[in-house]
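1. Sequence plus the predicted model coming up.
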Amino acid sequence: MTNMAEDLKATHITDATPSPSGAPSAEDRRRTDRKRSPREAKKRTANMVIYGVLVVLVVALMVPFIWMLSSSLKENNQVLTVPIQWIPQEFVWSNYTDIWTRIPMMGYLQNSLYLAVIITCLQVLTGSLAAYGFSKVRFPGRDVLFLAYIGTIAVPWQAYMVPQYIMMQNLGLTNSFNALILLQAFGAFGVFLMRQYYMTIPDELCEAARIDGLSEYGIWARVILPLSKPALASLALLTFVNTWNDYMGPFIYLTSNRLWTVQLGLRSFVGQFDAEYAMIMTGSVISVIPILIIFLIGQRYFIQGIATSGMKG
């Protein structure tokens, strides 16, 4: 018994005494673990709450798309039933074949794609050039001019919609794609987005390029643009989606059916007394597919560009 008591005492002294190497003893480790456990539990709880809120938000955002997909596989009289039938009683797959014969869907998609690609390329070009001037070129009144230009974002389009139409009509550009291309080739938001990203690029790179003899256009093309792929992808994706989904612009300027975009084409399913909701939902699903493909291709650059564009003002 005496030997056992002495052994237990020696073990206790060994655990409570720091090791010669300075490492924490077993007692210190247990004390640290007891202090750390409540903090880790609170952190895990907070993470669970955040993830739960995010899951709820994602589900809320996906509900309209799920309803649209479900409605595209129903008959017209089943789309607006109460309560909602999330799973159709009978899948009407023929909607996805009939829509191509009911309206010139392929032509509408080609028109939308043409406008979206042309306007996206022009906005990326003009936005990146203007942003370079506002961020890397020093000239009198640069910041004041930039604030005035960005302030145009706050002006609603309805305020200058009629003057724009009169200008395009006097130029003879109505009922043509040229009116939409000219009006949307420049965008203040694109300049702001690119300028914020350019501000994160060190000015020393531009100074070194000037010393080497590069012109401002050469610096923009050979130094700035290769470093701006995330911001360029973000601007391209946002512009493409905005142009593809635009309804009011084509509605005002395009009167000929052969020039209609997919958004105007889907409007043709709305009759005087009734609307073919199943066909509208089918066309909407088809119109979402190109945007989904482009986003999946460029999502990595898009997220990176949005995350870094506001790091420096």
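-> Great, that's in hand.

2. contacts and neighbour counts: CA atoms only from here.
-> OK.

3. helices and strands around the host helix or strand of Arg31, which ones?
-> Applying DSSP states H and E as the criterion places Arg31 in helix 26-71. For helix 26-71, the packing partners by 3 or more CA pairs under 8 Å, 6 or more residues apart in numbering; DSSP states H and E come out as helix 2-16, helix 277-308.

4. Which is the succeeding secondary structure element to that helix?
-> Sequence order places helix 76-79 as the next helix or strand after helix 26-71, per DSSP H and E.

5. what about Phe269, distance to Ile280?
-> Using CA to CA, to the nearest Å, Phe269 is found at 7 Å from Ile280.

6. ok, those two, which is more surrounded?
-> The neighbour count for Phe269 versus Ile280, taken as other CA atoms under 10 Å, is higher for Ile280 (24 against 18).

7. and that one, what is it in contact with?
-> Ile280 makes contact with Ser72, Leu266, Arg267, Phe269, according to CA atoms under 8 Å, 6 or more residues apart in numbering.

8. ChimeraX command for the buried members of the residues you listed?
-> This is how ChimeraX selects the buried members of the contacts of Ile280, with burial counted by 16 or more other CA atoms under 10 Å:
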select :72,266,269
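
9. Tell me how many other residues surround Arg195.
-> What Arg195 shows, counting by other CA under 10 Å, is a neighbour count of 27.

10. And for Gln196, nearest residue in space, chain neighbours not counted?
-> In space, and not counting its chain neighbours, Gln196 is closest to Ser309: 5.0 Å by CA to CA, 6 or more residues apart in numbering.

11. let me fix that: Gln263
-> Closest to Gln263 by CA to CA, 6+ apart is Tyr247, at 5.9 Å.

12. Could you check how far the one you found is from Gly133?
-> 32 Å.

13. now do Ile252
-> As judged by CA to CA, Ile252 and Gly133 stand 34 Å apart.

14. more crowded one of these two?
-> Neighbours per residue, other CA under 10 Å: of Ile252 and Gly133, the larger number sits with Gly133, 17 against 13.

15. how close does that one sit to Pro140?
-> The value you get for Gly133 to Pro140, if CA to CA is used, is 12 Å.

16. Ok, which of the helices and strands packed on helix 26-71 comes nearest Met194?
-> helix 277-308 (9.2 Å; CA to CA).

17. Enumerate the positions of that closest one that are buried.
-> By neighbour count with 16+ other CA under 10 Å, helix 277-308 contains the buried residues 277-287, 291, 295, 299, 301-302, 305-306, 308.

18. what about versus this one:
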Amino acid sequence: MKENKVKFLFHAALVIFALIMLIPFVWMFLTSIKTYEEAIRIPLQMFPKEIQWVNYEIVYNKFPFLTLYWNTIVVTVVTIAGQLFIVSLAAYAFARLNFPFKNILFIGMLGLMMVPGQIFLIPQFRLMVQMKLTNTLTALVLPSLFSVFGVFLLRQAFQTIPKDLDEAARMDGCSYFRIYWQIMLPLVTPNLVALGIMTMLSTWKNLMWPIIVNRSIEKMTLSAGLAMLIGEHTTYYEQVMAGAVISVLPMIIVFMIFQKQFVEGIAKTGVKG
């Protein structure tokens, strides 16, 4: 009886926290169907008197949303594919191969996680300028093709796999790359999915870098395009929220589809050092 009561309280607490997490999304949607006066009213007005779907039409016509969507999808897909390949290769090397200064290099790489990412913005921008890649989608992809956290995550996953598999594959004549591609990667699929979802979220919502490196709205992503809805003197918050709803829907759908793999990938990541 006591155990059931504890379980009930635990689940009740989880439901309460989940509802609290949903409040910003509910407020975003409700604001997106309000009038301008209702959106800025003090005290706050929770529900609109009359639904204003026209806000979505205004935002859609104000910006080239299809182009922004396409840019965001292309940048996100290419970043995910490139990062998973490069990061998994590095993680496999650190976890399964022996080479000089391996541990020192890995510790030094982990030290980069303690450095704020904003410090690298100026060097990255100068590099894009020298390579003549500014105002291109390539400039949005290149800096995101490597992730120290991703290497750490997949290294831990690779280390949980028995060494006997490597030895058996080597005896059968497999190369290191074939072992990595045909044996190791399938065994860490949940971890790859988890890293892919996290990469997708960070790329989809990235705001600062697209604004810095690109000037034309035709080469921007959704987050950068929505930032232009913020006016210098007047901001139509109902339109900003309508644009936010349009941009966030794909991420919610993707997470709902792959949430099981995401949780499994995080849960199965070992802490073996």
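-> Great, that's in hand. Since the structure is predicted, the reported quantities are computational estimates derived from the model, not experimental observations.

19. quick one: TM-score?
-> Here the TM-score for the pair of chains, by TM-score structural alignment, normalised by the length of structure 2, is 0.95; 273 aligned residues with a CA RMSD of 1.4 Å.

20. Turn the contacts of Ile280 of structure 1 into TSV, columns for secondary structure and distance to Tyr198 of structure 1.
-> What follows is those, written out as TSV (DSSP: H, G, I helix; E, B strand; the rest coil; distance: CA to CA, whole Å):
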residue	secondary structure	distance to Tyr198 of structure 1
Ser72	coil	44
Leu266	helix	40
Arg267	helix	41
Phe269	coil	46
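
21. What remains of the contacts of Ile280 of structure 1 once you look at structure 2?
-> Shared contacts between this structure and structure 2 among those (both residues aligned by TM-score structural alignment, their matches' CA atoms under 8 Å) comprise Ser72, Leu266, Phe269.

22. Show me what the second one lines up with in structure 2.
-> The reference is to Leu266 of structure 1. Alignment note: Leu266 of structure 1 maps to Leu226 in structure 2; criterion TM-score structural alignment.

23. ok, its match to Pro190 of structure 2 distance?
-> 33 Å.

24. what does Glu75 of structure 1 align to in structure 2?
-> In structure 2, the position corresponding to Glu75 of structure 1 is occupied by Thr35, as judged by TM-score structural alignment.

25. just checking, Val285 of structure 1 touches Trp67?
-> No - between Val285 of structure 1 and Trp67 there is no contact under CA atoms under 8 Å: 10.6 Å.

26. Who are the contact partners of Ala224 of structure 2?
-> Asn206, Leu207, Met208, Pro210, Ile211.

27. circling back: can the helices and strands packed on helix 26-71 of structure 1 go into CSV with extra columns for distance to Ala60 of structure 1?
-> Listed next are those as CSV, based on distance: least, CA to CA, whole Å:
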stretch, distance to Ala60 of structure 1
helix 2-16, 55
helix 277-308, 18
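
28. between the ones you listed, which one is nearest to Val55 of structure 1?
-> helix 277-308 (19.0 Å).

29. The closest one corresponds to what range in structure 2?
-> Mapped onto structure 2 using TM-score structural alignment, helix 277-308 of structure 1 spans residues 237-268.

30. now the matching stretch, how far from the chain's geometric center?
-> Centroid separation for stretch 237-268 of structure 2 versus its chain: 10 Å, with CA atoms, centre = their mean, to the nearest Å.

31. Now do the SS call for the most centrally placed residue in structure 2.
-> In structure 2, the residue lying closest to the centroid (CA atoms, centre = their mean) is Leu201, at 2.2 Å. Classification of Leu201 of structure 2 by DSSP: H, G, I helix; E, B strand; the rest coil places it in helix.

32. Aligned counterpart of it in structure 1, please.
-> Under the alignment (TM-score structural alignment), Leu201 of structure 2 maps onto Val241.

33. Kindly report the same for Ile16 of structure 2.
-> So, by TM-score structural alignment, Ile16 of structure 2 is matched to Val56.

34. Just to check, Ile197 of structure 2 is in contact with Gln261?
-> No - look at Ile197 of structure 2 against Gln261 with CA under 8 Å: they stay out of range, at 9.5 Å.

35. Name the residues contacting each of these two.
-> Residues touching both Ile197 of structure 2 and Gln261 (CA under 8 Å, 6+ apart): none.

36. Helices along the stretch 101-250 of structure 2, start to end?
-> Assignment of helices within the stretch 101-250 of structure 2 using DSSP state H, counting those that start in this stretch yields the ranges 102-111, 121-130, 137-141, 148-159, 164-171, 176-178, 185-187, 189-204, 208-213, 222-227, 237-267.

37. okay, those helices in CSV with distance to Ile42 of structure 2 next?
-> Listed next are these as CSV, based on distance: least, CA to CA, whole Å:
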stretch, distance to Ile42 of structure 2
helix 102-111, 47
helix 121-130, 39
helix 137-141, 40
helix 148-159, 43
helix 164-171, 65
helix 176-178, 62
helix 185-187, 55
helix 189-204, 33
helix 208-213, 31
helix 222-227, 24
helix 237-267, 14
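
38. Of those, which is nearest Phe47 of structure 2?
-> helix 237-267 (12.6 Å).

39. now the closest one against helix 148-159, angle please.
-> Here the directions of helix 237-267 of structure 2 and helix 148-159 differ by 30 degrees (axes from the mean of the first three to the mean of the last three CA atoms, to 10 degrees).

40. List the superposition-based mean deviation of helix 237-267 of structure 2 with respect to structure 1.
-> In the superposition with structure 1, the average deviation recorded for helix 237-267 of structure 2 is 0.9 Å (mean CA distance after the TM-score superposition for structure 1).

41. Next one: Ser135 of structure 1 relative to Ser215 of structure 1, how far apart?
-> Distance, Ser135 of structure 1 to Ser215 of structure 1, using CA to CA: 16 Å.

42. quick one: which of the two has more around it?
-> Taking other CA under 10 Å, Ser135 of structure 1 and Ser215 do not tie; Ser135 has more neighbours (21 against 13).

43. can you pull the contacts of the more buried one?
-> Ser135 of structure 1 sits next to Arg195, Tyr198, Met199 when contact means CA under 8 Å, 6+ apart.

44. do Leu69 of structure 1 as well
-> Leu69 of structure 1 neighbours (CA under 8 Å, 6+ apart): Met281, Thr282, Val285.

45. go again using 10 Å as the cut-off
-> By CA atoms under 10 Å, 6 or more residues apart in numbering, the residues touching Leu69 of structure 1 are Val63, Trp86, Ile87, Ala278, Met281, Thr282, Ser284, Val285, Ile286.

46. how about stretch 128-135 of structure 1, aligned to which bit of structure 2?
-> Stretch 128-135 of structure 1 corresponds to residues 88-95 in structure 2, going by TM-score structural alignment.

47. next one: that stretch to chain centre, how far?
-> On CA atoms, centre = their mean, the centre of stretch 88-95 of structure 2 falls 21 Å from the chain's centre.
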